[in-house]
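Novice: Dropping the sequence and predicted coords here.
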Amino acid sequence: MKDINTIVTENFNDNIAYLEKYHLITFKKLSALDNAIANGHYQERYELVYEDGNIDVVDKQTLLYLYSKKSSTHAVKSAESINYTLDNLFEGFERHKFTKNEINNLKDDKSFNSHLPSIASIIDYINQHSISGKSLKSIDKFIFFGVGLGLHIEEIHQKVKSQVYLIIEDDLELFRLSLFTINYQNISRSAKIFFSIFEDQKASDKTFNDFLSAKSQYNHYLKYFHLLSHNEKKLDEFSVVLTAQPHLRFLFHNLLNQYSQPLNYLFNDYKFLKQNTSFQNTELNKTPFLLLAMGPSLEKNIQWLKKNHKKFIILAVSSTLSYLEKEGITPNIIIHIDPFEWGDISFKKLQSIEFIKNSVCLFSTATPKNITSLINKENLYFFETGTSYKINSLKLSSPCVGSLSYQLLLVLNAKNIYMLGIDLAVDADTNTTHSSSHQFNKAIEDKAGITYKDSLIEVDGNFDNKVKTTPHFNASLQIIEFFATKFKSKNQNIYNLGSGAKITGASSKEPTNLNNKDISFLNFQTELKLFLDKNSSKELTKNEKSRLSKKVSHARLLQKKILKGIDYTNVISYLNLEISSESTELDKILDTYLRYMLSYVYDFFNTQEMSNKSTHQTNLNTILAQELLDIIEYYIKGHQWQI
């Protein structure tokens, strides 16, 4: 039998080799800690001790034992606390319950204006045949919040034998000690491990997303163990990431319409901006651009704006229009990206559509027809979002209009960019999210738990040291940081005039400290249209039409494969939907749909008490196949009618 010194030495050597090969970031953190200790820059807080057959950790500052000299007992009791009932878990799905009338009404709805018709039959079948108070047959993914010495991790792994683990520890020194007491390499032989060790929120959010992406069909119920000595904050942060997964935030029917809508414009002679469109070396670039959005700062600075708006080319997001109309400020450029029909409220709130009759409109190709029909076709220019129908068209991507507008001005090489209302933070006095006239303005309560849109966290402020924002806004700040790093040139000057969050790449500037002059040339609106006309195209090339035909052929191939029969257990690999740069739009739609649906199906069969499994499997495979065929048929109709 090996003595304790041999065991801890072998564990440490195995773990270091494993981390260096498969988890290099974590390995480098440990190396940095070792160097800091060796050079006297860090004083070790903990000491590993072995007494009376128990291994434990002593806090040198308090002289307290982490496990009260009962680490083995703690590990066993931790494993005993894990059961197969539906408690101590996260739910990675949306709950749905349908009445018979709703099912009948949804059954024949093939409009894809909602996701419900495509999910109702499967979820209703599952609801009708699910066992109340069921027990899970297996726990395929598991999360550890807190490592300590990790003894409980090995005990729980021996019990549940999950396929995927997420291991979270904020104390790097404590995690380092666990390398002596637990063999992560051995666990990794039968399971995939994701480590979130000593990570800030940005890094941990990425790790959480990576964990959720692995075998996502098992995300329905995610069991976890929380070490009481570990901060609970990470539980809230994980919950936010879980509910903000892409397939839950932007549903497959939104993708389907986003990918189909551009074809209505491509074949009806609408103008598409070219990829290399640039204001550089044009008269337009001698004039500063002012980007306006509906953050609280817009309303607070409206008197300044009314006096000074003629000193800028005004680029306004569509939600500002009715407010700007009331204040007598006509935008030169309007940005709109929402793919939803209810987005027309920004235009219907106008007293008169004549207010924007001369404004240039730069719209996403996902914009629905009920909105574009309100705009003079000669003033409308499209950029693609999420599609690549035209090879050399301008392509932008961002989940919110503020960050996309920022990206747009960067890629157009606007030299001097000013921003007002891109707050991405709540008002310091009222906790409101937008200016008072915005349709979705609301006050956020500052509370302990974290939800994606309705809780507050602190970030760096533009004028104040810290401001409060929501996780939703914070995601946009991270996207802006990426845009600034990727697209901002040395010749571009960006100024944030708002009192919200600090914007990466932008200098803070109080509006009252500006001394811009009125625009020097009077025909800039005409010049702007001439410039955009020169840098846009209307028709599809022969090559682009050929690519479109290939997309339809690919869709028909998927139809044939599905008609041969599918099984939910391998449908993604069977249809070759593993997403890559070569994936078609249809692949992404089906992948998003299956990510939404498969966890319901997998969980239904993950039931100890289930009987008649083969019957249920046949029935659900049949329903799933029909839903996939309906999606593909809608896609084909939208793509082939003009080829």
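Specialist: Sure, I can see it.
Novice: switch to C-alpha atoms for all contacts and neighbour counts from now on
Specialist: Fine.
Novice: which outside residues touch stretch 352-366?
Specialist: 257-259, 261-262, 265, 325, 330-339, 347, 374-376, 379-385, 529 (Cα atoms under 8 Å, 6 or more residues apart in numbering).
Novice: So which of those residues are in helices?
Specialist: Counted as lying in helices by DSSP state H, out of the contacts of stretch 352-366, are 257-259, 261-262, 265, 325, 347, 529.
Novice: And here is the other one:
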Amino acid sequence: MNWIDSNIDFLSRSSNHWIGELQEKDIALEILTNDESGNEVLLYNGEIITIKNEFDESNLPNKFKKELIFLVGINSVSEVANIIKTMSQESILVIVEPNESFFNLALNKKDLKFFESPNVILFADNVNNFPLFLDGLFSTIAIFFIKNIKFYFTYYYRQFDLETCISIVKSIKKTAQYKTLVYGNSVEDSLLGLKQNMLNLKHLLRSKDVSQLKDKFEDVPAIIVAAGPSLNKNIRQLKKVKSKSIIIAVDTIAQRLCDEGIIPDFICSIERGEVVYSYFYENKSSISKIPIIAPLLLYPKIFDEHEGDLIIPMRKNVGEYVWLQEILGLSEDMSISIGISCAHVAFGFAAHIGASPIILVGQDLAFGSSTNETHASGTIYDNIKSDNEENYIEDNQYTEGYHGGNIATTHLWNSFRTWFEMEILEKKLNVINSTEGGSKIANTIQMDLENVISQYCTENVVPVKELLKNTTKYPLNKSEVRGSLEDQLSSFENMKIDFELQLKLVKSISLTSRSSEKVLMKVLSKLEKTDAFFNQVKENWLLRHVSQPVLLSSVWDLFSIEQTLSYSNLLRNREVQLGFLTVCVFVLGEIINILQDVLITF
């Protein structure tokens, strides 16, 4: 029987699936027969293989827990059906099929009715695209399942292709670690960030409109200069590219470039600490008029004293900034991908202005010749021991090097590298890594800077100064901004009252190990009312951003509790809810205080 029409119908009902384009040349599989036990006998790449109807009983889901289950292999539909039967109805099942031949066979010859469920998601594509799929997946509610991941490998992959299974597991773990880092700021840290953003809100009125810069340097080479130790090899070559490319420098290396007579077109910063000001900007007259690209998070004195143009983009996909865009009516093109490092700001801006190729220099993301060598010479770190130096040495991480082999790096630098790799893959960017050392960055072309300059930096480009002169500021009115903040203040004050009432209700719950089933059901009914408050946090961009650590940890803790009615389970549930609601009331109070303060001075 041919199932393709109904299967296409099932799969087309959800946008969550990731299905690559089938290439006829890659289809190398056919069903020959079924043996006496009902097992399929297949001809695959010229070999006859038998796919047995065997279920791995040793690796079953927990039907009483909410889990994120990655199942590898779509062709064994009986195994898929068994997993669905044994898992919780609130779990998410991701079916991964990296083999086009097996996906094509299943699409045409198997009943894939299980894709009617919104909790069953398909990835069917080359495994090289799996990290990009994961990045999107963990940007959804799947992030709440990240502590409850389970793997299941169907018969073919268990018996014939464990290498692919290992690659998939490594990719999932790598992305999960990266996402945990991205979402990992503490509540206190997020509140400090919000306070600084609000202190700098006045400077948004001075900033050039980032949307007007979109694609203004389309197909113009942009060189992103970071401060890795390999920059010592080729920094002087950058003198050749002035006016023939856009030079975007991270703050650490800006002064060194100026000392070399290489004046960057832009300087990028991201950190909010005072040391960024004292290390890189204070009394630095040579860089005071260079346009600066930075989020509102930056240490306020930098914006206060900077004489050059300010370019303050919104941070794409960061809740606090999405909230700000919404209340101020700022368009999507006013945001860029900023990531978590200074070089990420530069990279995101280069992509936003349409630059191509984007050329990385000094982007080592690894140690130099020793663990003492973390930056190029001529920076502040020549005289100041890095705050992270001891952590660097203890981290003991290794990665593939630019020139091959394994080189020493850190968990944080690996996360920076992962961000680059994901951005390049997702946006199909033309990126050349001319660091000539450090880590190998996937999805880039490696080329010596000298060759890059001779091949790409050959024509004069429109002067940045001229372009910025014709770029207007954000379309913001001070009184309208103030009115939006007042509306938000009122909304958060009302929300705080509701959270306080629910916290009082949960605190009043009383139960003992001798409580009857009737009492337990009443307790459960009261606890379920907190679901609406979890949803409020998820749906409010600012509250979600600030409360994200406690939201994630609370959901992870709740998901670890079996969904059976018992005294111990309800007691744990109550404890988790008390922690969640207490922090939310605190956060709402702090948000209210911050908004009140900014309204006094704005």
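Specialist: Structure received. Just so it is clear, the structure is predicted and the values come from calculations on it, not from any experiment.
Novice: Next, the TM-score between them, please.
Specialist: Once superposed, chain against chain, the TM-score is 0.69 (TM-score structural alignment, normalised by the length of the second structure); 532 aligned residues with a Cα RMSD of 5.3 Å.
Novice: Now, of the contacts of stretch 352-366 of the first structure, which are buried?
Specialist: Buried members of those, scored by 16 or more other Cα atoms under 10 Å, are 257-259, 261-262, 265, 325, 330-339, 347, 375, 379-385, 529.
Novice: Skipping its backbone neighbours, what lies nearest the spatially most central residue of the second structure in space?
Specialist: Central residue of the second structure (Cα atoms, centre = their mean): Lys179, 5.6 Å from the mean position. Computed as Cα to Cα, 6 or more residues apart in numbering, the closest residue to Lys179 of the second structure that is not its neighbour in sequence is Phe138, at 7.2 Å.
Novice: Other residues contacting stretch 123-141 of the second structure?
Specialist: Under the criterion Cα under 8 Å, 6+ apart, residues 17-21, 94-100, 103, 143, 168, 171-172, 175-176, 179, 422, 425-426 lie in contact with stretch 123-141 of the second structure.
Novice: Using ChimeraX, make a named selection holding only the buried ones among these.
Specialist: Per 16+ other Cα under 10 Å, the buried members of these correspond to this ChimeraX selection:
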select :17,18,19,94,95,96,97,98,99,100,103,143,168,171,172,175,176,179,422,425
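Novice: Among the contacts of stretch 123-141 of the second structure, name the ones in helices.
Specialist: Members of the contacts of stretch 123-141 of the second structure lying in helices (criterion: DSSP H): 100, 103, 168, 171-172, 175-176, 179, 422, 425-426.
Novice: now, which of the residues you listed sits nearest Ser76 of the second structure?
Specialist: Nearest to Ser76 of the second structure among those: Phe103, at 10.7 Å, using Cα to Cα.
Novice: The closest one against Glu97, yeah?
Specialist: Yes: between Phe103 of the second structure and Glu97 there is a contact under Cα atoms under 8 Å: 6.5 Å.
Novice: could you pull out the strands for the stretch 151-300 of the second structure?
Specialist: Ranges of strands in the stretch 151-300 of the second structure, per DSSP state E, counting those that start in this stretch, are 222-225, 246-250, 266-268, 292-293.
Novice: my bad, the stretch 101-250 of the first structure
Specialist: For the stretch 101-250 of the first structure, applying DSSP E, counting those that start in this stretch gives strands covering 141-145, 164-169, 192-197, 221-226.
Novice: and the shortest one, how far from the second structure on average?
Specialist: Following the fit onto the second structure, the mean deviation recorded for strand 141-145 of the first structure is 2.1 Å by mean Cα distance after the TM-score superposition for the first structure.
Novice: Which part of the second structure matches that strand?
Specialist: The counterpart of strand 141-145 of the first structure in the second structure, counting by TM-score structural alignment, spans residues 68-72.
Novice: for the second one, same thing?
Specialist: The alignment of strand 164-169 of the first structure onto the second structure (TM-score structural alignment) spans residues 92-97.
Novice: which parts of stretch 468-481 of the first structure are buried?
Specialist: Residues of stretch 468-481 of the first structure classed as buried by neighbour count (16+ other Cα under 10 Å): 468-477, 479-480.
Novice: what does stretch 223-235 of the first structure rub up against?
Specialist: 78, 82, 87-90, 139, 141-148, 169-170.
Novice: same deal with stretch 491-504 of the second structure?
Specialist: Here stretch 491-504 of the second structure makes contact (Cα under 8 Å, 6+ apart) with 529-530, 533, 578, 581-582, 584-585, 588-589, 591-592.
Novice: ok so, going back, so how far is Ser239 of the first structure from the equivalent of the residue nearest to the centre of the second structure over in the first structure?
Specialist: Mapped onto the first structure by TM-score structural alignment, Lys179 of the second structure lines up with Gln245. For Gln245 of the first structure, the distance to Ser239 of the first structure equals 10 Å [Cα to Cα, to the nearest Å].
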